[in-house]
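Engineer: Got a predicted model here, sequence first, then my questions.
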Amino acid sequence: MEIIEKAPAKINLGLDILGRRPDGYHDLAMIMVSVDLNDYVTLTDWPGDEIILESNNCRMPLNERNDVYKSVCLLREKYGIKRGVKIHLEKKIPICAGLGGGSTDAAATLRGLNQLWQLGLSQEHLRNIGFEIGSDVPYCIEAGCSLVTGKGEVVEPLAVDLSSWAVLVKPHFGISTRTIFKEIDPHTIQRVDITRLAAALLANDYPQALAYMGNSLEDISISKHPFIQKVKDKMMKAGADIALMTGSGPTVFALCANEKRADRVVNSMKGFCREVYKVRVLS
């Protein structure tokens, strides 16, 4: 039996840091939305109990350092499963880009194994398991547009119709999320009103939603990598409705209400950055 799961990238329309928790983690409030840039996870039964992980990307670790591999091990441990599996990971999402590539691959693996091994786990159960792998995995189990709070474990799908285009630009460098979070000062960090952003999205008020979009981590990442600001400025000059960093960066996305405007942004970024993607927002 073979299962193929699509693993879409995500962008943060809003990311706010509410404060530091006693356990050292941060309380977050985010609105994430999927975009049509996908990895593909193909899962096949394999004789014995061996885990075989393959990928088209030579930069991907194919062992326990990969979140796909971790997902298999975690499910097998929790449910006493002895079956083997062969997984092919077709990478399209840039690595270390703030687009949730590792998390969405893990989520796709959990969904696929739930079918392949006929575990009958609910979405809520899969989200709880996913949170043990990474804080973005619970959202990626759901995908679409969601309000995400807590440490990432609380996911509330939002019924919105954000029919826009997005242009993603991945600079030549990567950013470690852990490094950026170490720099957070909750007293001075820029704030984003996630409640008002959610209300504007639910009302399908695109101009108002643009006004409330933002990312609390931008200032920190830009201070370390000023090139991110150059990307944002160039996108806005080309006619983007908004240009924001996603996650802890370095990828910047531009939202455009129509494809013609998105094409102008794409053309302006060609030659400036090697990795440029025009995608639809999947709300």
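Structural biologist: Nice, I can see it. Numbers count the residues shown, from 1 in each chain.
Engineer: only C-alpha atoms for contact and neighbour calcs from this point on.
Structural biologist: OK.
Engineer: Now for the nearest residue to Ile141 once chain neighbours are set aside: which residues touch it?
Structural biologist: Spatial nearest neighbour of Ile141, excluding adjacent residues (Cα to Cα, 6 or more residues apart in numbering): Ala107 at 5.0 Å. Listed by Cα atoms under 8 Å, 6 or more residues apart in numbering, the contact set of Ala107 reads 7, 130, 137-138, 140-141.
Engineer: Now the helix or strand encompassing Ala107: buried residues?
Structural biologist: Assigned by DSSP states H and E, Ala107 belongs to helix 101-116. Residues of helix 101-116 classed as buried: 101-114, 116 (neighbour count, 16 or more other Cα atoms under 10 Å).
Engineer: same check, this time on stretch 270-283
Structural biologist: Across stretch 270-283, burial judged by 16+ other Cα under 10 Å covers 276-283.
Engineer: Please apply the same query to stretch 43-56.
Structural biologist: For stretch 43-56, by 16+ other Cα under 10 Å, it's 43-45, 51-54.
Engineer: then this one, side by side with the first:
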Amino acid sequence: MEWIERAPAKINLTLDVLFKRDDNYHELEMIMSSVDLADHLTFTPLDEDTVEVFTNKAFLPVDRRNHVHQAAKLIKKEYDIQTGIRIEIDKKIPVAAGLGGGSTDAAATLRALNRIWNLNLSTDQLIEYGMRIGTDVPHSIIGGTAFVSGRGESVRPIAPVPPCWIVLAKPRLSVSTKAVFRALEVEQLSYKPTSRIVERAIEANDYEGMVQNLGNALEYVTFQRHPQLAQLKERMLRYGMDGVTMSGSGPTIIGFSQNYSRAKRVYNSLRGFCEEVYITRTIKNE
């Protein structure tokens, strides 16, 4: 028997860095939302005591470097599972894009194995395991739109994003999240946190208030290293998107519009400038 699990990408409407903690991690506040761009994972139980991971992207590792492999091995070890699992990843989310592709695949693995192996784990337990794999995993376990804080472990669902179209544009470059945070000097940030403002706007179904306060504290570092991303953001604004920001540590730039024809026009204009461009929408909370 096979199980299929959908793993949606996430976007950051905001990413606020408040301070550097005593444990050398940064205290964050973020508004994150799942979008209708997703990987699909197929799970097949095996009699052999093994974890097998396959993917349609030849360049992706399928060993312990892969978040899916880590999640499956973690659960097997924690609960002394003596049988195995084969996991096939149909990858649609751009890799190393700031869209949480590896994290959402890990979250899908935790959700699926919880059912397949009849573990009856609570959401809080799944989040605890997810944090051992990556800080974006907890949000991906819950999904939808949420206020996320701490290192990413605190996820509080909020109202859905007001109806709109979202254009995602990922240039052909990779950004190291660890390197961006290492280079970030919080005391030099002129960026003012906006997560709570955007939360209030979303709860009030105030689209204008939402798009006017999008923001990402990491743009300061990522744009310095990759000026073409700042140019891409300006281009999307010039083309008519209502609001534009960077997702995660980049490099994906995301733009919002309530007008589909305008979003489609921006999508078409960017395709000659950017290799991976998508139009999507947010997914409502379950």
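Structural biologist: Right, received. Where do you want to start? Quick caveat: nothing in here was measured; it's all calculated off a predicted structure.
Engineer: quick one on the thing from earlier: export the buried residues of stretch 270-283 of the first structure as TSV, with columns for distance to Tyr25 of the first structure and secondary structure.
Structural biologist: Below are those laid out as TSV (distance: Cα to Cα, whole Å; DSSP: H, G, I helix; E, B strand; the rest coil):
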residue	distance to Tyr25 of the first structure	secondary structure
Val276	33	strand
Tyr277	32	strand
Lys278	34	strand
Val279	32	strand
Arg280	32	strand
Val281	30	strand
Leu282	29	strand
Ser283	28	coil
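Engineer: Sort out which one of those lies nearest Ala198 of the first structure for me.
Structural biologist: Nearest to Ala198 of the first structure, judged by Cα to Cα, of these is Ser283 at 12.8 Å.
Engineer: show me the contacts for that closest one.
Structural biologist: 33-34, 144-145, 159-163.
Engineer: run the last query once more with 6 Å
Structural biologist: By Cα atoms under 6 Å, 6 or more residues apart in numbering, Ser283 of the first structure lies in contact with 144-145, 161-162.
Engineer: for Pro8 of the second structure, same thing?
Structural biologist: Pro8 of the second structure touches 34, 37-38, counting by Cα under 6 Å, 6+ apart.
Engineer: so which of those would you say is closest to Arg151 of the second structure?
Structural biologist: Of the contacts of Pro8 of the second structure, the one sitting nearest to Arg151 of the second structure (Cα to Cα) turns out to be Ser34, at 18.3 Å.
Engineer: which ones are touching the closest one?
Structural biologist: 8-10, 143-144, 282-283.
Engineer: do that again at 8 Å, thanks
Structural biologist: Per Cα under 8 Å, 6+ apart, neighbours of Ser34 of the second structure: 8-11, 140, 143-145, 282-283.
Engineer: next one: Gly130 of the second structure
Structural biologist: Contact analysis of Gly130 of the second structure by Cα under 8 Å, 6+ apart lists 71, 106-107, 110, 137-138, 141.
Engineer: I'd like a version of those residues in a markdown table, one that adds distance to Gly215 of the second structure as further columns.
Structural biologist: Shown next, in a markdown table, are those (distance: Cα to Cα, whole Å):
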| residue | distance to Gly215 of the second structure |
| --- | --- |
| Ala71 | 31 |
| Ala106 | 27 |
| Ala107 | 26 |
| Leu110 | 31 |
| Val137 | 21 |
| Pro138 | 21 |
| Ile141 | 24 |
